[in-house]
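Student: model this:
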Amino acid sequence: MQIIPLPAFSDNYIWLLRSGRHAAVVDPGDAAPVLRHLADEGLTLVAILVTHHHPDHVGGIEAIVAEHPVPVFGPAMEDIAGITHPVSQDDEVLLPELGAEFRVLDLPGHTAGHVGYYGEGVLFCGDTLFAAGCGRLFEGTPAQMYDSLGKLAALPGDTQVYCTHEYTLSNLAFAAAVEPSNAAITERIVSSQALRAAGTPTVPFPLEGELLTNPFLRSREPEVIAQAQVQAGHALAAPVDVFAAIREWKNRF
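Tutor: Presented below is the predicted three-dimensional model:
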């Protein structure tokens, strides 16, 4: 199975999964690049997977299914037009035409009902986990996002993470401010800059690298704790409170 990025808007990726002449798409906020790719490659669409309700993730569903009437999987806890198969934690999404099977993960935080799809060694996590970052808390609480990120951090380290925005360089700039002595962050900035200079996406990325460079997964690290306490202006005893302080700092960064 191939996974192909279809750039959309200013920094979105719509992910197209392909095996032979069959395809599925994840978070099609814009129909145009999807329909164009399907037509150019002569592909048959078999499914749409959606992580959450924001327009840049669902805006293309109506136009796509008008030409390709397929099942649309999406979060049961969110009201999304066009969803035919509501899913939640531990549901299975079977795509036999692609030889693929995914397990649904509930990932509240960015939105109240956000979900992810994990299987075949890959994770489609929408706007929950980014390279060296995480999504803003528009509807959920810091505790919810902290738990959601912990759920993702527990997946195998070689999992390839497919988020839906090219935020890597800006996220790494923040990560370097949180942990200025972290050599892994410095190395990742250099490699990511090289990728972008070549016009190559920085996504996907291995989950194990996030454990070394993503401040939102490092709330127990002394330097992260120290920086969070500076931002909060008082001592922080719990990792979730460290996370909350770092997330609030990122909002202002």
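Student: only C-alpha atoms for contact and neighbour calcs from this point on.
Tutor: Noted.
Student: Is the closest residue to Leu45 other than its chain neighbours within a helix or a strand, and which one?
Tutor: Take Leu45 and drop its neighbours on the chain: the residue closest to it by Cα to Cα, 6 or more residues apart in numbering is Ala23, 4.8 Å away. Using DSSP states H and E, Ala23 sits in strand 22-26.
Student: So what's the gap between that strand and the chain middle?
Tutor: Remark: strand 22-26 is offset 17 Å from the chain centroid, using Cα atoms, centre = their mean, to the nearest Å.
Student: ends of stretch 198-215, how far apart?
Tutor: The straight-line separation of the ends of stretch 198-215 (Cα to Cα, to the nearest Å) is 26 Å.
Student: residues of that stretch that come out buried?
Tutor: 201-210, 213-215 (16 or more other Cα atoms under 10 Å).
Student: Now, those residues that are in helices?
Tutor: 207-210, 213 (DSSP state H).
Student: can you redo the residues you listed as TSV with distance to Tyr117?
Tutor: Below are these laid out as TSV (distance: Cα to Cα, whole Å):
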residue	distance to Tyr117
Leu207	14
Glu208	18
Gly209	20
Glu210	18
Thr213	23
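Student: and Cys134, how many neighbours does it have?
Tutor: 24 (other Cα atoms under 10 Å).
Student: How about the one 4 residues further on?
Tutor: Counted with other Cα under 10 Å, the neighbours of Phe138 add up to 10.
Student: Let's compare: structure for the following, please.
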Amino acid sequence: MLTIHQFPCLSDNYGYLLHDTDSHETVAIDTPDAQEYLKQAELKGWRITQIWNTHWHPDHAGGNKAIVEATGATIVAPQEVERISSIDRVVAHGDTVSIGAHTAHVIDVSGHTNGHVAFHLPDAGIAFVGDSVFALGCGRMFEGEPQQFWDSLSRIRALPGETMLYCAHEYTASNAKFASHADPDNAALAAYVEEIAAKRAKDEPTVPTQLARELDTNPFLRADDPVLAAKWGGSTPAETFAALRAGKDNF
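Tutor: Now for the predicted structure:
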């Protein structure tokens, strides 16, 4: 059985430890804060055996070296992580990785960075998506292009609706403000925003989020919706996505 331990770290990151109770393997999903990951693993009585990086940014791969030195864990990552860390196994779209008897499919979700990947475990109904998509948002387009990023989001959209998306940051309250601006007549979004406000008022996490709900409310996943195209412009979903991303960047 798989268990996910989620905990806050740095200023707004979430750390994830994925543990298999049968094999006793534990995967660190990204490594924003090595000491916090090691502390949390110790508190759970787990030993980190693998690291799965989603992309190269330091708040996702910066703790690799320290965790490997402490545990001997193996690093599984896209090629771009070599910018800041050695890698034991390079993975790309279409590859699979495993924890015990559980298989994760590697999905290209580039756009935030050009090598960004997500890890989808279909039997568990979960996906670790890094900074590609957030609750009511998506990552900044630091390295990619609009069509590339839209294609990546389309791969996420194609996952089963019940999939729980484990995003890397608690950005939801900020994202909700822009989403409400971008899509003001969306009743499902309005209800979601109220729930988010109530959770954050109690300092509760808004992550993970269910894909089906994001498909109804997240403007970046709905760039092919005629309502958003009419409001934001663009003759293709990628162009509408680009307009939405630029709008968020300047919001």
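Student: and the corresponding residue of structure 2 for Ala173 of structure 1, which of the three is it?
Tutor: Correspondence of Ala173 of structure 1 to structure 2, assessed by TM-score structural alignment: Lys177. Following DSSP: H, G, I helix; E, B strand; the rest coil, we place Lys177 of structure 2 in the helix state.
Student: Let me see the contact set for the spatially closest residue to Arg103 of structure 1 that is not a sequence neighbour.
Tutor: Setting aside the residues directly before and after it, Arg103 of structure 1 is nearest to Glu92 in space (Cα to Cα, 6+ apart), at 4.8 Å. Glu92 of structure 1 makes contacts with 101-104, as judged by Cα atoms under 8 Å, 6 or more residues apart in numbering.
Student: just Tyr171 of structure 2 next, same as before
Tutor: 12, 134-135.
Student: What's the PyMOL line that selects buried ones from these?
Tutor: PyMOL command restricting the contacts of Tyr171 of structure 2 to the buried ones, with burial defined by 16+ other Cα under 10 Å:
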select buried, resi 134+135
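Student: So which of the contacts of Tyr171 of structure 2 is the closest to Ala242 of structure 2?
Tutor: Using Cα to Cα, Phe134 comes nearest to Ala242 of structure 2 of those, at 16.5 Å.
Student: ok, which stretches of structure 2 are strands?
Tutor: 2-9, 13-20, 26-29, 50-52, 74-77, 89-90, 96-99, 102-108, 117-121, 126-130, 133-134, 137-138, 164-167, 209-210 (DSSP state E).
Student: JSON lines please, covering those strands and showing distance to Phe149 of structure 2.
Tutor: Below are the strands of structure 2 laid out as JSON lines (distance: least, Cα to Cα, whole Å):
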{"stretch": "strand 2-9", "distance to Phe149 of structure 2": "27"}
{"stretch": "strand 13-20", "distance to Phe149 of structure 2": "22"}
{"stretch": "strand 26-29", "distance to Phe149 of structure 2": "22"}
{"stretch": "strand 50-52", "distance to Phe149 of structure 2": "21"}
{"stretch": "strand 74-77", "distance to Phe149 of structure 2": "19"}
{"stretch": "strand 89-90", "distance to Phe149 of structure 2": "21"}
{"stretch": "strand 96-99", "distance to Phe149 of structure 2": "22"}
{"stretch": "strand 102-108", "distance to Phe149 of structure 2": "10"}
{"stretch": "strand 117-121", "distance to Phe149 of structure 2": "12"}
{"stretch": "strand 126-130", "distance to Phe149 of structure 2": "13"}
{"stretch": "strand 133-134", "distance to Phe149 of structure 2": "10"}
{"stretch": "strand 137-138", "distance to Phe149 of structure 2": "10"}
{"stretch": "strand 164-167", "distance to Phe149 of structure 2": "16"}
{"stretch": "strand 209-210", "distance to Phe149 of structure 2": "20"}
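Student: All set, thanks.
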